[in-house]
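**Student:** Need coordinates for the below:
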Amino acid sequence: MQVGIYMDLRNPPKWQRPWKGFYETALEQVVEAERLGIAAAWFSEHHFWEDGYLPQPLTFAAAAAARTKRIQLGAGVVLAPLRPAADIAEQGAVIDLISDGRFELGLGAGYVVPEFKTYGVSPKGRFEALEERAIEIRRLWEEGVATPAPLQEHMPIWIGGTGLRAARIAGRLGEGLLWPGPASLPEYRKALAGAGHDPDSARMGGLVQMVINDDPEAAWPRISPHLTYQWGSYAYYGGLDTVAPGMALLPDLDPESLRSGESVLLAPKFDVVTPDEAIRRLTEWMGDLPIEHILVWSSIAGMPDDLVARHIELLSTKVTPALREVGLPSPAPLAGAEA
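**Tutor:** Purely as a prediction, here's the structure:
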């Protein structure tokens, strides 16, 4: 199992950094994560958000691939209905070649109506479109239609989604499920078996909603405004019918309502935890699941740099080694990484 970071590259107006150099700094963060021994970096996608939420994860993954040597790279998720299968297949193959076979492709259905409208696609049937894209991308690779071919003989494809529908799609196609929800596993395995795949071939991964800090109670008031903005923005853009210039009205959201002491921290549940508490919760949560990727946010909507740096440092030096010791292995750090 790989422990990695998940990046959306938000730059909210309230805490905005100069856009000049913003992506360069983010790429340096990926390089530093690799140096520390973080196993993977995955990149998300949305369009036309006021904070510049990363609109082109494949482009950014290619840039990260050129800067790194070992860290696994993933797109999680590409909004598949918005793009032709051939475009995704070709870009994925190029990234895989640049990265020397370190790329994994996550595909999702999307949900924000203005994104579909601007791309000239109907949101109706988006799950059917997701399945069609996944089938076609795999065919283009396996039949050698997309050239050049990926370096990996069977590049990993992941189906992202929070509900059982995504689990059924992943199962029918024999692909990974990019959602670590325990409730999805029975349906996923059932769909694998029903489509003639080995149910024991199930592989899951996805985003864990936590930030790691030595003193969670001191860090919480510094993180909670960013969490409020993050989840408010999801609610705001998810409720729009057309593109709007910025967030006209931030939904009233109490960050305390999101904070949870449960082991399973799936959105919107969230917590700030010590390394020991992170290890305890992750071990309890992931122990019986076929998990390949645990991903945590690199940053919550522009939160302070010192919190980001310490979060990633503790993830690499405390949490990852401990998970390896209890039987949840992760690749060793690069030479020169801090112990």
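
**Student:** When you work out contacts or count neighbours from here on, use the C-alpha atoms and nothing else.
**Tutor:** Will do.

**Student:** What's the separation between the residue nearest to residue 179 when sequence neighbours are not counted and residue 217?
**Tutor:** Nearest residue to residue 179, sequence neighbours excluded (CA to CA, 6 or more residues apart in numbering): residue 206, at 4.8 Å. Using CA to CA, to the nearest Å, we find residue 206 at a distance of 26 Å from residue 217.

**Student:** Of these two, which one has the most company?
**Tutor:** Neighbours around residue 206 and residue 217, counted as other CA atoms under 10 Å, are more numerous at residue 206. The numbers are 24 against 12.

**Student:** Please verify my assumption that the more buried one contacts residue 182.
**Tutor:** No. Look at residue 206 against residue 182 with CA atoms under 8 Å: they stay out of range, at 11.7 Å.

**Student:** Could you point out the helix or strand that follows the longest helix anywhere in the chain?
**Tutor:** Longest helix of the chain, by residue count under DSSP state H: helix 216-238. From helix 216-238 onward toward the C-terminus, using DSSP states H and E, the following helix or strand is strand 271-273.

**Student:** helix or strand right after that next one?
**Tutor:** The helix or strand immediately downstream of strand 271-273 is helix 275-286, counting by DSSP H and E.

**Student:** between whatever helix or strand comes next after that following helix and helix 275-286, how many degrees?
**Tutor:** Following the chain from helix 275-286 toward its C-terminal end, the next helix or strand by DSSP H and E is strand 291-297. Relative orientation of strand 291-297 and helix 275-286, computed by axes from the mean of the first three to the mean of the last three CA atoms, to 10 degrees: 140 degrees.

**Student:** After strand 291-297, which helix or strand is next?
**Tutor:** Going C-terminal from strand 291-297, and assigning secondary structure by DSSP H and E, you next hit helix 305-314.

**Student:** quick one: contacts of the next helix-or-strand element following that next one?
**Tutor:** Beyond helix 305-314 in the direction of the C-terminus, DSSP H and E gives the next helix or strand as helix 320-325. Residues from elsewhere that reach helix 320-325, judged by CA atoms under 8 Å, 6 or more residues apart in numbering: 3, 279, 283, 329, 330.

**Student:** Please give the structure of this sequence too, so both can be compared:
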Amino acid sequence: MTGFRAGAMLFTGRFEGMTDKQVFDSALANAKAAEESGFDELWVTEHHYISYGVNPSALAMAAFLLGRTEKLRVGTAVTLLPTHSPVHVAEQALLLDQLSGGRFDLGLGRGGPVVDYEVMSSLDHWERGYDQAVRVLLDSYSGKVSADTEFYEFREVRPAPAPRTSPHPPTFLAGTSPEAARRAARLGLPMLFFFSQDDASKAELVALHAEEAARAGHAGPFQHAFATIAHVADTEEQAVAELIGPLRQFYGKAEQEYVLLRDRPGPQRGEDYFEKVFEFVLSTFPIGTPRTCAQRLEASVRASGVDRVLLMLEGSGRPDLAERTVRRFGAEVLPVVRSALGADDR
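**Tutor:** You can find the predicted model right below:
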């Protein structure tokens, strides 16, 4: 591990009764609260064609937040690369790297095989084009790039501006599988892990990544990151009560609204799937009193070996509770975790 860092993950979720304006007003309020409360960074997501998430451009949202903050790093979690031109994504990352004074992190992923690819790209790009897109993007950071692959074919061009951060803006690859870990390792990039993985699974992928990266000549260290749902209240019962209804709504809409272009990878979901998800989330994620949140977060960092954390703090579906959670995490949880983990560093 390389040193604990805490980020507020702004999912820009639209819960029952919220307008788009309220979603974005809340995101900005939470960003300001995070900067005032001692967070290290912000992370923003990207959604297309769903009712419960209303930010179609992680890069545009990151640019806005970089302009409205002074100290925080801002990253995308994630930019859905195969739905965009990789050269253009690289240019935008380089621009934000320059304009922000080096405060920008680019997280890349491909998401699921959903209708986004029918509208913006193609399912072939999802199935076979991701590796090519990532390599074209990384080549674009060098100042000149050409391509002659199945999905990208163009003469040499010179993307600009030059990177401010050497050798290029920090770039992460999202993933949940051994294949994803090997891909990131071969390219010398750290990984982003998301809500569905337990700590043991993350630890296995971190170990695999280290082995593959060393084999490819990338020594590291790598500061991987993981996302988790977080919520703080005065009692465990209050935290669960404030979170469980909106969580059920959130996961229910996800199940209803994603339009799949092919069968979902992985095991089929039975009737009790979501109950198991809720049990996993409520029993292991940093949800509860400040003490419980600190203990669980510290335990997760130690068990996974991943010490950069993206805290999704708006799961209550209420802007007032989301901002309260941001501020209480900054004041009552993060200092405890930093102290506990910092003792090992010394």
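
**Student:** The host helix or strand of residue 89 of the second structure: average distance to aligned residues in the first structure?
**Tutor:** Take DSSP H and E as the rule and residue 89 of the second structure turns out to sit in helix 86-99. Aligned to the first structure and superposed, helix 86-99 of the second structure gives a mean residue distance of 1.3 Å (mean CA distance after the TM-score superposition for the first structure).

**Student:** what residues does the very next helix or strand once past that helix touch?
**Tutor:** For helix 86-99 of the second structure, the following helix or strand on the C-terminal side (DSSP H and E) is strand 104-109. In this structure, residues lying in contact with strand 104-109 of the second structure by CA under 8 Å, 6+ apart are 66, 73-81, 93, 96-97, 169-175, 192.

**Student:** how about 6 Å then?
**Tutor:** Outside of strand 104-109 of the second structure, the residues within contact range by CA atoms under 6 Å, 6 or more residues apart in numbering are 73-80, 97, 170-174.

**Student:** Redo those residues as CSV? Include secondary structure and neighbour count.
**Tutor:** Shown next, in CSV, are the contacts of strand 104-109 of the second structure (DSSP: H, G, I helix; E, B strand; the rest coil; neighbours: other CA atoms under 10 Å):
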residue, secondary structure, neighbour count
73, strand, 22
74, strand, 30
75, strand, 30
76, strand, 27
77, coil, 29
78, coil, 24
79, strand, 26
80, strand, 25
97, helix, 24
170, coil, 18
171, strand, 20
172, strand, 24
173, strand, 26
174, strand, 25
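
**Student:** quick one: residue 217 of the first structure and residue 272 of the first structure, what's the gap?
**Tutor:** Distance, residue 217 of the first structure to residue 272 of the first structure, by CA to CA: 8 Å.

**Student:** wait, residue 254 of the first structure
**Tutor:** In this view, residue 254 of the first structure and residue 272 of the first structure are 16 Å apart by CA to CA.

**Student:** Neighbour count: these two, which is higher?
**Tutor:** Taking residue 254 of the first structure and residue 272 together and counting by other CA under 10 Å, residue 272 has the greater number of neighbours (25 against 13).

**Student:** excluding its backbone neighbours, what's nearest the more buried one?
**Tutor:** According to CA to CA, 6+ apart, the nearest residue to residue 272 of the first structure is residue 211 (4.8 Å).

**Student:** Give me the aligned partner of residue 276 of the first structure over in the second structure.
**Tutor:** Aligned by TM-score structural alignment, residue 276 of the first structure pairs with residue 291 of the second structure.

**Student:** give me the number of residues near the residue lying closest to its match once chain neighbours are set aside?
**Tutor:** Taking CA to CA, 6+ apart as the measure, residue 291 of the second structure lies nearest to residue 333, with 7.2 Å between them; neighbours along the chain are not counted. The criterion is other CA under 10 Å. On that basis, residue 333 of the second structure has 23 neighbouring residues.

**Student:** Can you tell me what residue 333 of the second structure aligns to in the first structure?
**Tutor:** With TM-score structural alignment as the criterion, residue 333 of the second structure pairs with residue 319.

**Student:** any idea how far residue 164 of the first structure is from residue 193 of the first structure?
**Tutor:** If you measure residue 193 of the first structure against residue 164 of the first structure using CA to CA, the figure is 15 Å.

**Student:** same deal with residue 48 of the first structure?
**Tutor:** When CA to CA is the yardstick, residue 48 of the first structure and residue 164 of the first structure sit 28 Å from each other.

**Student:** what do you get for residue 37 of the first structure?
**Tutor:** When residue 37 of the first structure is compared with residue 164 of the first structure (using CA to CA), they lie 33 Å apart.

**Student:** number of nearby residues for the nearest residue to residue 72 of the first structure once chain neighbours are set aside?
**Tutor:** Nearest residue to residue 72 of the first structure, sequence neighbours excluded (CA to CA, 6+ apart): residue 40, at 4.3 Å. Using other CA under 10 Å, residue 40 of the first structure has 25 other residues around it.

**Student:** Kindly report the same for residue 252 of the first structure.
**Tutor:** Applying other CA under 10 Å, we find 9 residues neighbouring residue 252 of the first structure.

**Student:** How about residue 200 of the second structure?
**Tutor:** Residues near residue 200 of the second structure, counting by other CA under 10 Å: 13.

**Student:** Quick check: which element contains it?
**Tutor:** helix 199-215.

**Student:** what about the counterpart of residue 13 of the second structure in the first structure, which helix or strand?
**Tutor:** Alignment note: residue 13 of the second structure maps to residue 10 in the first structure; criterion TM-score structural alignment. Secondary-structure assignment from DSSP H and E places residue 10 of the first structure in no helical or strand segment.
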